[in-house]
Every structure is written in C-alpha cells, then in structure tokens.
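**Student:** how would this look folded up:
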Amino acid sequence: MTSTPVFRPAVEADLEAIVAMLADDILGQQRENTSLPLAQSYLEAFAAIEADPNQYLAVVELNGAVVGTLQITYMPGLSHQGAWRGEIESVRIASSARGSGLGRLMIQWAVEQCRQRQCRIVQLTSDRARTDAHRFYEQLGFTASHKGFKLTL
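**Tutor:** Here you go, the predicted structure:
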C-alpha cells in the first residue's frame, strides 16, 4: 500500500460508494440496488445508523477515494458477566484496493475501536459461501465458534 489509509465515520455523501462496494460481489449483486438516485431505504438506514451511538459506519479513504467500509455495532449483554460485544459487519473493499493489505488493517482498526469501547468480545458473521473470507478471519485470530441462523422477513 503506497499511501496511508484514513479511517473516518461515513457521511451521507459516501453512500453511493458504500452501496457500490456492497454490491460488488456475487452475493451483493443479488441484494443491493446501485441505481441512482439511491433508494430511500438506504438514506433511512444511514440516518438510523448515524443517530445511534452504538453504531459506527466507517469508511476508509486512500488518496481521497473511498475504498473500504465496515460497520461496528456495540451491544451490551448480561452474559460473560455483563460484557459488551462489538459486532463487525459489511466489511467491503473496492476492487481497485483488494490484495493490498487493506482488509487486515480494517479489521485491526475495528478491533481497536471495540477495545476503546471496553468490549470484551469481538464477533462477526460471514456467509458460508465466502470461504476466502473465513480463512482471512481465522488468520486474524477469529475462531468459528458458533453456528449462526437467520430468518429473512
């Protein structure tokens, strides 16, 4: 990586780049709508995330361009003696920046954000089809400790 990545909170002007990254794979192509103007649902979701102090939607810039995104949700819980958890979601890197080590920096940055919020657990989920991502997360010290379930409504 030739320049220093800049991590910052996302702003509404970043939404087009974020949605484009979410759509830039086989799973995202089926779920996301990149047509402009963006659907109102994206704007409403962004507003809800921005208003919630337990949400952090981040972007990563290189040379002034948004090339990465992720979301951290901070969750209080009673288990583990009242431990807070950080849940990392929607980790995406623009195709132009893949393979540069940016993903590793992003996850390390997100884990540090969780440490600063006194989280004792950092967790994430990854679609079963993303086997390369699973190896990547395991290399970073994450373990596949649970089996997850979802119900689409």
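**Student:** could you use CA atoms for every contact and neighbour count after this?
**Tutor:** Noted.
**Student:** which stretches of this structure form helices?
**Tutor:** Ranges of helices in the chain, per DSSP state H, are 15-23, 26-31, 40-51, 79-82, 102-116, 131-139.
**Student:** same for the longest one, what does it pack against?
**Tutor:** So that's helix 102-116. Applying 3 or more CA pairs under 8 Å, 6 or more residues apart in numbering; DSSP states H and E, one finds that helix 102-116 contacts strand 84-93.
**Student:** before we compare anything, build this one as well:
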Amino acid sequence: MTREATPLPGVPGVGVTEAIAADVPAIVALLANDILGRDRESGVSDLYDEAFAAIDADPTEHLLVLLDEQESVVGTLQLGFVRSLSRGGALRAQIEAVRVSETLRGQGVGRALFTFVIEQARQEGAVLVQLTSDLQRDGAIRFYESLGFVHSHAGLKLALG
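**Tutor:** Okay, the predicted model is just below:
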C-alpha cells in the first residue's frame, strides 16, 4: 500500500487509516449498500463533502476506512469522543456508521476493526464505548453483542426533517 494504513491483525491485506476526501464516494456507497441506506443515501450531494470537511477538521472525530491491497475502501466507521459531566467527567467513545463490504463479511474483518478502535478509545482515556444500531439490523446487533456490547439503555431519535 502506498497510503499508510495500520494492518489489521489476523486479516491479511487489509489496513485501517483515517479517511481522505477522495474516499467519500466509496464510503457513501458502503453506507447505501444496506436495507436502510438504500433509501437515505443518494451518493450525489455536496453535503457529503461538507460533512467530511467538518469531521476531518474536528480533532474529536475520526472517520476511518479499511483499505484492501489495491487501496480500495472496503469498510468504514466513525469514532468520536464525547466529554460528559456524568461518570465524574468521563470521556466516552461513540461509534457510528459501521460498514464492511459484503465480500469481506464473516471473515473477521469487523471483529479486527472493533478490536482496533476499542484499543484506540482506551488509549484516548475513554471509560466506555457506545454505539447505536437500528433494530432492523438484527445481524449487526448480534455481532455487537458477540463483542461484549450490552443493551443497557433505550435509544430514542427524533427526525427533524
């Protein structure tokens, strides 16, 4: 790889690195390639580029991509950090928008990616890692539970547009 990427242990030929602007179309394609994303991700919008620029400029946010040996984007997730007064002023890690290419699912790629980001969160001083998953994503929820995540809170959302 000519782009610097950290190899994922146990996953030959796949590395993880911070996304660059040129990755945005591939990231959006991954987000669109599921039951929910099909209807909400158009792939054609300047808003994606604006969102990337804001994420990239924010030191508390990390948009990560998985690259294969051809430097194609084959996975993504966003890792953010939120400081809170609760838990004694604790730092929380928030994982969003997790996707792994269909061709790599079931091969340990997601597990290796989560091992990597959980360790990053630990090194940053986070006291917990949290994420949400749409209830329609049964497989994703089972996967997160297999990693040790537990249903400890009810997640509620209010669409504003």
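**Student:** pick the most deeply packed of the helices of the first structure.
**Tutor:** helix 15-23 (a mean of 20; mean count of other CA atoms under 10 Å).
**Student:** how close does the residue most central in space within the second structure sit to residue 90 of the second structure?
**Tutor:** Centre of the second structure computed as the mean C-alpha position; nearest residue by CA atoms, centre = their mean is residue 77, 1.4 Å away. From residue 77 of the second structure across to residue 90 of the second structure, the span is 22 Å (CA to CA, to the nearest Å).
**Student:** ditto for residue 124 of the second structure
**Tutor:** 11 Å.
**Student:** what does residue 18 of the second structure give?
**Tutor:** Residue 18 of the second structure sits 25 Å away from residue 90 of the second structure, going by CA to CA.
**Student:** next one: residue 139 of the second structure
**Tutor:** Applying CA to CA to residue 139 of the second structure and residue 90 of the second structure gives a distance of 30 Å.
**Student:** check residue 53 of the second structure too.
**Tutor:** 27 Å.
**Student:** and for residue 49 of the second structure?
**Tutor:** From residue 49 of the second structure to residue 90 of the second structure the distance is 31 Å (CA to CA).
**Student:** what do you get for residue 112 of the second structure?
**Tutor:** 26 Å.
**Student:** and residue 99 of the first structure, what's its match in the second structure?
**Tutor:** Using TM-score structural alignment, the partner of residue 99 of the first structure in the second structure is residue 106.
**Student:** let me fix that: residue 114 of the first structure
**Tutor:** Checking TM-score structural alignment: residue 114 of the first structure goes with residue 121.
**Student:** skip the chain neighbours and tell me the closest residue to that match.
**Tutor:** residue 93 (6.0 Å; CA to CA, 6 or more residues apart in numbering).
**Student:** contacts only, for the one you found.
**Tutor:** 79-82, 121, 126-130 (CA atoms under 8 Å, 6 or more residues apart in numbering).
**Student:** on that earlier part again, count the residues that sit near the match of residue 99 of the first structure.
**Tutor:** 10 (other CA atoms under 10 Å).
**Student:** now do it against residue 63 of the second structure, distance only.
**Tutor:** Taken as CA to CA, the span from residue 106 of the second structure to residue 63 of the second structure is 23 Å.
**Student:** residue 134 of the second structure too?
**Tutor:** Using CA to CA, residue 134 of the second structure is found at 20 Å from residue 63 of the second structure.
**Student:** between these two, which one's more packed in?
**Tutor:** Just comparing residue 134 of the second structure and residue 63: by other CA under 10 Å the higher neighbour count belongs to residue 63, 20 against 10.
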